[in-house]
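1. Quick one: sequence and predicted model below, then my questions.
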Amino acid sequence: MAMSSEGQLYLVGGVDYKCYLSDIWVIDTKDEKLEWKLVEQKCNLKGRYTHDAILIDEKILLFGGGDGDWSASFDKIDAFDLNSQKLIQIQTLPDENHGYPHPRKFHSSVKNGNHVYIIGGWSKNNITLINSEENATIYGDVWKLSLIINEDKKFYIWTRTLSNLKMPLFFHTSAITPEGCVYTFGGCIDAESMYPSNKLQRFWVQPPELKQIAAFKLLIKNTHLIEEFQKREVKRLREKMEEQHNTTNQLKNSMKENKSEENFQEGDIEEGLHEEIEQNLRELLQTKPSRMFCGY
């Protein structure tokens, strides 16, 4: 799935108990009534699953995937243009030394600006790579597809990055932080037994800031700081909740004293209090690193 900048959620392809799917559905998340709508297509997309859909330059690019016998290549990428509402095919340029990524399924993808990273995966072929089985290959490589804009021309260029997973994986999931750190979790490390992994792997797609490096080093050598910070924040939130509770009681008593019971709704005050507490928790989660190291 991929989300447009206007809040439209697109679902492309997949599989059911009968066949591999190629249809495109959209739902507008801004509508009060959430309703799926089928996008009409003049030319059919080849059915596929285990692919990734990434939005870049107002186009939903489909990376990898396939059916039981076929895997999509990475030299020409199928895409859905949101502006024209048509399927197109994007010709990409290879890495100067390594060419294109091998076709694969069950990989993961993350986006960082105008760059898309393809991580790991699985393919059924005769290519001999890391962790190659008789009929399958598990990948631990990381590839980057970059959108390069030069005046009125646009190029999509592949780069084989220097990053590698410590354990080749497929069926895993990945996420990227705003600072450019990719975390990869789970997946399978053995194509025969499908043995699942519970390991968390990490790599950077861009150099971290010095404050980020210092923060990691500080926490590694002083793990007690996290516990102290959590205790301090719990105490601060508890005190704030008690203060809000006292303020609410004072407001209730004041309204009763003024004989405003007929217009007085306790539920409204309590609902507003809960919303404010939830907002405080969200702000705490968003600002936790800076709060920890700025002494707040």
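-> Yes, it's here.
2. C-alpha only now, for contacts and for neighbours.
-> Fine.
3. can you pull out the helices in the protein?
-> 210-221, 224-257, 266-286, 288-294 (DSSP state H).
4. Apart from its chain neighbours, what residue comes closest to residue 163?
-> Distances taken as CA to CA, 6 or more residues apart in numbering place residue 142 nearest to residue 163, at 6.0 Å, with adjacent residues excluded.
5. try this one side by side with the last:
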Amino acid sequence: MTDARGARSLDQLNTFERLSGRPQPGDTPAGRRTPPARSGHRCVADSTSLYVFGGYNPDYADPLFRELWRYHFATGHWQQIQTQGFMPTELASMSAVLHGNNLLVFGGTGIPFGENSGNDVHVCNVKYKRWSLLNCRGKKPNRIYGQAMVIINGFLYVFGGTTGYVYSTDLHRLDLTSREWIHLKPNNRPDDLPEERYRHEMAHDGQRIYILGGGTSLTSYPLDKIHAYNLETNSWEEIATKPHDKIGFPAPRRCHSCVQIRNEVFICGGYNDEVILADLWKLNLHTFQWSRLPAVMPEPAYFHCAAVTPTGCMYIHGGVVNIHENKRTGSLFKIWLAVPTLLELCWEKLHRSFPHLANLPALQLLNLGLTQELIERLK
């Protein structure tokens, strides 16, 4: 089955694929390394690469990973990026978004958790590989971790999180142009706010910010209703979602992952106080209908990270996979959440069939018929 663009149907592509770095000719042993197993890290994606930052693993002498990794889609190759400037030291349960070429990292905690948390915005330009500290005005949020954030029309919104002792319902906004923080005060009664929480996720439709799941160390919040902050009315609303017609609502969860493609939001994995989850759900932000996708994570995980490419391919990395043994993984999986174009399918087939393509000079690639855009993705 094909769509109008000539691509296979989503049902044929809606499965997880395990990925591993493919060594390239001339690689050093260090160049063939992959990120160690970890949890509490974050990742973002653009059209060429997945960027993985931070994380935690108590099995190591230095359990916090003060490092930035890149997984290059075209070559299937991992590389630890050597950056300049001051990399953050709060490396677990920070929040991260990609804004153009800039990776924005806010909050997070060191060890002991909650004793060494941050409230600065660090920026890494992934093109020039340089970190800088964003000098901001106004009252910054508290030093927190486990919060979530989104960028809407040049404003960075941060909600929730914990100091390690107190969970928050605070909502802050940073103007990325003037660099001024504002603590937003919604027009709701104190008893009409979302529950305090951390390790939730957020989505938005330009008018509302939606809070998905999360919880405290003792509970996880359900998804039959979700809270939404209305930017126009400066107020919180509670929205009833619609269940799957056969299996109902997704299980309550925290420490899950979430990505968004236009008006569709996808949540994956997490923990519900009983088991580690492996399911994949979709929420339509127009109808608020939940749908469960047939794909299941090969490794149930929580405290993992996920990001989606502009073309609709989701990558999932790491996380805790065994509660009793406190075991983490370094596995990387991908799954198509949108029907890829024929160009994307051919592009994947090309660099799988010719893995050394990236080693050819740009002029030779042009002579072979590749466009400048594809060469930039390859390089």
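-> Noted; the coordinates are in hand. Everything numeric in this text was worked out from a predicted model, so none of it was measured.
6. Tell me how they score on TM after superposing.
-> Superposed pair, TM-score by TM-score structural alignment, normalised by the length of the first structure: 0.70. Supporting alignment: 223 aligned residues with a CA RMSD of 2.4 Å.
7. what does the residue nearest to residue 163 of the first structure align to in the second structure?
-> Taking TM-score structural alignment, residue 142 of the first structure has residue 280 as its aligned residue in the second structure.
8. Give me the neighbour count for that match.
-> Neighbour count of residue 280 of the second structure, defined by other CA atoms under 10 Å: 19.
9. quick one: it from residue 211 of the second structure, how far?
-> According to CA to CA, to the nearest Å, residue 280 of the second structure and residue 211 of the second structure sit 17 Å apart.
10. now do residue 326 of the second structure
-> Distance from residue 326 of the second structure to residue 211 of the second structure, counting by CA to CA: 28 Å.
11. Go ahead and confirm residue 63 of the first structure touches residue 79.
-> No: look at residue 63 of the first structure against residue 79 with CA atoms under 8 Å: they stay out of range, at 9.1 Å.
12. Among these two, which residue is more densely surrounded?
-> Per other CA under 10 Å, whichever of residue 63 of the first structure and residue 79 has more neighbours is residue 63, with 26 against 21.
13. between residue 326 and residue 211 of the second structure, which one's more packed in?
-> Remark: of residue 326 of the second structure and residue 211, residue 211 carries more neighbours, 21 against 11, as counted by other CA under 10 Å.
14. Off-centre distance for stretch 188-200 of the first structure?
-> Chain-centre distance of stretch 188-200 of the first structure: 21 Å, with CA atoms, centre = their mean, to the nearest Å.
15. For it, grab the matching residue range in the second structure.
-> With TM-score structural alignment as the criterion, stretch 188-200 of the first structure aligns to 320-332.
16. Tell me how many other residues crowd residue 77 of the second structure.
-> For residue 77 of the second structure, the count of nearby residues is 20 (other CA under 10 Å).
17. picking up where we left off before, mean neighbour count and distance to residue 7 of the first structure added to the helices of the first structure, as a markdown table?
-> Output for the helices of the first structure, formatted as a markdown table (neighbours: other CA atoms under 10 Å; distance: least, CA to CA, whole Å):
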| stretch | mean neighbour count | distance to residue 7 of the first structure |
| --- | --- | --- |
| helix 210-221 | 11 | 32 |
| helix 224-257 | 13 | 34 |
| helix 266-286 | 12 | 22 |
| helix 288-294 | 13 | 28 |
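18. I'd like these as CSV, with distance to residue 12 of the first structure appended.
-> Listed next are these as CSV, based on distance: least, CA to CA, whole Å:
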stretch, distance to residue 12 of the first structure
helix 210-221, 37
helix 224-257, 42
helix 266-286, 32
helix 288-294, 36
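19. Figure out which of the ones you listed is closest to residue 23 of the first structure.
-> Among these, helix 266-286 comes nearest to residue 23 of the first structure, with 37.2 Å by CA to CA.
20. what residues does that closest one touch?
-> 241, 244, 248, 252 (CA atoms under 8 Å, 6 or more residues apart in numbering).
21. now swap in stretch 305-317 of the second structure and tell me
-> Applying CA under 8 Å, 6+ apart, the contact partners of stretch 305-317 of the second structure are 40-47, 50, 256-261, 304, 318-319, 330-340.
22. thinking again about what came up before, the contacts of helix 266-286 of the first structure: which two are farthest apart?
-> Put simply, by CA to CA the two of those set farthest apart are 241 and 252, 16.4 Å from each other.
23. burial count for the aligned partner of residue 175 of the first structure in the second structure?
-> Aligned by TM-score structural alignment, residue 175 of the first structure pairs with residue 307 of the second structure. Residue 307 of the second structure has 25 neighbours, counted by other CA under 10 Å.
24. tell me which element the closest residue to residue 307 of the second structure other than its chain neighbours is part of?
-> The shortest distance from residue 307 of the second structure to any residue other than its chain neighbours is 5.1 Å, reached at residue 44 (CA to CA, 6+ apart). Here residue 44 of the second structure, judged by DSSP states H and E, is contained in strand 42-45.
25. now the very next helix or strand once past that strand: how far from the chain's centre is it?
-> Once the chain leaves strand 42-45 of the second structure, the next helix or strand it forms, by DSSP H and E, is strand 49-53. Here strand 49-53 of the second structure is found 9 Å from its chain centre; the criterion is CA atoms, centre = their mean.
26. What range does strand 49-53 of the second structure cover in the first structure?
-> Under TM-score structural alignment, strand 49-53 of the second structure has no counterpart anywhere in the first structure.
27. Who are the packing partners of that strand?
-> With contacts defined as 3 or more CA pairs under 8 Å, 6 or more residues apart in numbering; DSSP states H and E, strand 49-53 of the second structure has these neighbours: strand 42-45, strand 68-72.
28. relative orientation of that strand and strand 68-72 in degrees?
-> 160 degrees (axes from the mean of the first three to the mean of the last three CA atoms, to 10 degrees).
29. What residues of strand 49-53 of the second structure count as buried?
-> 49, 50, 51, 52, 53 (16 or more other CA atoms under 10 Å).
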